[in-house]
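K.L.:
Prediction below, plus the sequence it came from.
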Amino acid sequence: MLKIALLIKGNLGHLQHIRRDVECLRQALPQAQITALESREAGSIVDLANRACEGSDYLIAVGGDGTLHEVLNGVLQHGLARRALPALGLLARGTANDYARTVGLRGDTAELIGLLKSGDCRYVDAGRIRYRGAGDQRDIRYFLNSADIGIGAAVVSSMQAMPLVIGRPLRYPISIARTFLTFRGKELTVRSDQGLCWRGRSLAVVAANGRYFGSGLCIAPHARIDDGQLSVTLVADASTADFLRHLGALRRSEFIRHHAVSYHRARRLEIEHHGDPAQIEADGEHLGTTPVTVDILPGAIKLLCPPTRKA
């Protein structure tokens, strides 16, 4: 009997719709044991996923990139051998769903039912980031999509600081506008295991596994989720106006042709600040500040996804 655990972010505004999705899954997969686990507070999906690891064949994140991020961290913090870990799946109910976009997942109920029936999976990479957390402690997180040091993290921080009375669809564009008006690049040193050694003022350094961030912006057109490497996009001392002028290229999944933008590959990346520290986010979740070390964990996760997509 298949054992499937659904990890649901309890603060989603459409829980009734999600509960109907759960019933559809139970009707379509009558021989499966399906358990729905709803989080009650921020970050609790990590613990729910950790406890659900043993005895589950599939852990399905019901939400967006942030929910998938929490499920991933619960799984990789468990300590099971890779082959013993449950496969991860996604029922996309978030705002951005950038990782689903990279993988080629629609993220709807019918697609999920089909994938669970076929069992189509592939092993994909995960990123690991070591950073300065609360109280100057060195913390570790894992990510599937991307980690951003700079302006993207400042946007996430601004959004999370907004009062809940401002709905999530409005918080994101307001945060972008506010951050782009006030953000100033940080003085950083960036080093990689593949020869990159750069120092200067930076708008953003993105260590990507997926291609998209920021709700459909293709920040890393060269990224693959299973090539054993981080795809690094370094945005040097460009103005936020320059960044805005290239939004069209980002949405068309084109490489940006600008003297301040460069693309790299790495298995390990080290970033230090000079002066004020830079903020960090991963998969749309604000983490902490520099200094940072990012590395890649090849084939760390078995992902429930269509087999034909070249991502």
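P.N.:
It's in. These figures come from a predicted structure and were not determined experimentally. Numbers count the residues shown, from 1 in each chain.
K.L.:
CA atoms for contacts and neighbours, from now on please.
P.N.:
Fine.
K.L.:
outside of the host helix or strand of Leu7, which residues touch it?
P.N.:
For Leu7, the host element (DSSP states H and E) is strand 3-8. For strand 3-8, contacts defined as CA atoms under 8 Å, 6 or more residues apart in numbering pick out 32-39, 45, 48-49, 52, 55-63, 67, 71.
K.L.:
switch the cut-off to 7 Å
P.N.:
Identification of contacts with strand 3-8 by CA atoms under 7 Å, 6 or more residues apart in numbering yields 32-39, 45, 52, 56-63.
K.L.:
Stretch 155-168 too?
P.N.:
171-172, 175-176, 179, 284-286.
K.L.:
now the helices: where do they sit in the protein?
P.N.:
15-28, 44-52, 65-76, 98-103, 109-118, 151-161, 168-182, 240-245, 247-251 (DSSP state H).
K.L.:
now, of those, which is deepest in the fold?
P.N.:
Comparing the helices of the chain by mean neighbour count (mean count of other CA atoms under 10 Å), helix 65-76 comes out on top with a mean of 26.
K.L.:
Next, the angle from that helix to helix 44-52.
P.N.:
Interaxial angle, helix 65-76 versus helix 44-52 (axes from the mean of the first three to the mean of the last three CA atoms, to 10 degrees): 40 degrees.
K.L.:
mind checking how far helix 65-76 is from the chain centre?
P.N.:
9 Å (CA atoms, centre = their mean, to the nearest Å).
K.L.:
Does anything pack onto it? Which helices or strands?
P.N.:
Here helix 65-76 touches helix 44-52, strand 58-63, strand 138-143, going by 3 or more CA pairs under 7 Å, 6 or more residues apart in numbering; DSSP states H and E.
K.L.:
Comparison target, given below:
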Amino acid sequence: MRALLVVNPSATTTSARTRDVLVHALASDLKLEVATTEYRGHARDLARAAAESGNTELVVALGGDGTVNEVVNGLLHRGPDPEGLPRLAVVPGGSTNVFARALGLPNDAVEATGALLDALREDSGRTIGLGHAAGTPGTEDEGVPGRWFTFCAGFGFDAGVVGRVEQQRERGKRSTHSLYVRQFMRQFLGESNRRHGTITLERPGEEPLANLVLSIICNTSPWTYFGNRPIYALPKASFDTALDVLGLTRLSTLTAGHYISQLLTSSPERGPEGRHAVSLHDQDSFTLHSQAPLPFQMDGDHLGLRTSVTFTGVRRALRVIV
């Protein structure tokens, strides 16, 4: 099988020596080409070229969720075509690796490589659904290019936290869970619209849901991890359905403490609930509007400010090796 291995050399949990071992192991079973990313967006460009070449059967992403997201967007540059596109495989190399872990892969890169080789020998895989987000027609964000996401997106508060973390990483800070906690607190203390949300959710044939302070969109569950603890913001979210949405209409100190406690004790059976929480399951299409520009993130990648984003859940979008 002809395969392309896309390596992020800045992956936080894999050393150069570990990467060499993984490359050697994969090359023993595959006709392997190795490409190392050199700039933001390079993984997307490499995956797109592989998909357009017509002779690559598998693209392996070695890195964190950001690398995986870029590879997915490169593969799906012209839209989903599960039978006509290379399959995707993931070897986790980031600090959290939500997508890989949601697929049931080990969080250790060496163990995940072994599981990948076993899956290839057994021709084991599945076709998963993905989320897509784009600027809304008729708004100032109309021209924003569409982009795919694998496990989550956020519009508002959580995206602001992601943006703060990225700023710290650009200053040389390591991506750790304590860094996220610190930036969460700074975002919370600096947020001026915690009591009066500016987000409205619109979906075909339904009454709008207004005054949301934050909105989390999930394509699978768990939403993220706190250390090794999975966090289930939307327990019913699945790669086999469309998108799930969690919105909060209030984020005072009291309600924030309540919902954080629920998140930390969440399970596959139960996520956050209460009179300030709105949960929607298996949504094919919806739009989030804001009265003022808000931060926007996809798969942990901060994408700047938006006033309106249209989301689509696409079932059976991509084949993955698991």
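P.N.:
Structure received. Please read all numbers here as calculations on a predicted model, not as lab measurements.
K.L.:
ok so, going back, would you check which pair of the contacts of stretch 155-168 of structure 1 lies furthest apart?
P.N.:
Thr179 and Glu285 (16.2 Å; CA to CA).
K.L.:
Where is the longest strand in structure 1?
P.N.:
Scanning structure 1 for the longest strand, with DSSP state E as the assignment, gives strand 285-304.
K.L.:
what sits up against that one?
P.N.:
66, 82, 87-89, 115, 120-133, 153, 156-157, 226, 228-230, 267-273, 277-281.
K.L.:
What's the PyMOL syntax to select whichever of these are buried?
P.N.:
Remark: buried members of these, expressed as a PyMOL selection using 16 or more other CA atoms under 10 Å:
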select buried, resi 66+87+88+89+115+121+123+124+125+126+127+128+129+130+131+132+153+156+157+226+228+229+230+267+268+269+270+271+272+273+277+278+279+280+281
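K.L.:
So which of the contacts of strand 285-304 of structure 1 belong to strands?
P.N.:
Short answer: the contacts of strand 285-304 of structure 1 in strands (DSSP E) are 87-89, 121-132, 230, 268-273, 279-281.
K.L.:
Can you tell me the residue that sits opposite Tyr39 of structure 2 in structure 1?
P.N.:
Counting by TM-score structural alignment, Tyr39 of structure 2 corresponds to Glu41 in structure 1.
K.L.:
how much space between that match and Ser239 of structure 1?
P.N.:
Distance, Glu41 of structure 1 to Ser239 of structure 1, using CA to CA, to the nearest Å: 38 Å.
K.L.:
higher neighbour count, these two?
P.N.:
In terms of neighbours (other CA atoms under 10 Å), Ser239 is the more surrounded of Glu41 of structure 1 and Ser239; the figures are 17 against 10.
K.L.:
what about that one, distance to Thr182 of structure 1?
P.N.:
Plainly put, Ser239 of structure 1 is 11 Å away from Thr182 of structure 1 if you go by CA to CA.
K.L.:
ok, now Gly94 of structure 1?
P.N.:
Gly94 of structure 1 sits 27 Å away from Thr182 of structure 1, going by CA to CA.
K.L.:
tell me the contacts of Asp282 of structure 2?
P.N.:
Contacts for Asp282 of structure 2 (CA under 7 Å, 6+ apart) come out as 241-244.
K.L.:
what's the counterpart of Val245 of structure 2 in structure 1?
P.N.:
In structure 1, Val245 of structure 2 lines up with Val232, judged by TM-score structural alignment.
K.L.:
Surely its match touches Val206?
P.N.:
Yes. Taking CA atoms under 7 Å as the definition, Val232 of structure 1 is a contact partner of Val206 at 5.6 Å.
K.L.:
Tell me which residue of structure 1 lines up with Ala133 of structure 2.
P.N.:
Using TM-score structural alignment, the partner of Ala133 of structure 2 in structure 1 is Ile129.
K.L.:
Hmm, Ile140 and its match touching each other?
P.N.:
Yes. In this structure, Ile129 of structure 1 is within contact of Ile140 by CA under 7 Å, at 5.6 Å.
K.L.:
okay, and the common contacts of these two?
P.N.:
Shared contacts of Ile129 of structure 1 and Ile140 (CA under 7 Å, 6+ apart): none.
K.L.:
sorry, back to before: how far apart are the strand holding Leu7 of structure 1 and its match in structure 2?
P.N.:
Average distance, strand 3-8 of structure 1 versus aligned residues of structure 2 after superposition (mean CA distance after the TM-score superposition for structure 1): 1.2 Å.
K.L.:
Please compute how far that strand lies from its chain's middle.
P.N.:
Averaging C-alpha positions (CA atoms, centre = their mean) puts strand 3-8 of structure 1 19 Å from its chain's average.
K.L.:
what does stretch 204-214 of structure 2 give?
P.N.:
A distance of 23 Å separates the centroid of the chain from that of stretch 204-214 of structure 2, by CA atoms, centre = their mean.
K.L.:
quick one: the residue nearest to Gly55 of structure 1 when sequence neighbours are not counted and Leu72 of structure 1, what's the gap?
P.N.:
Nearest residue to Gly55 of structure 1, sequence neighbours excluded (CA to CA, 6 or more residues apart in numbering): Lys3, at 7.2 Å. From Lys3 of structure 1 across to Leu72 of structure 1, the span is 18 Å (CA to CA).
K.L.:
Sounds good, over and out.
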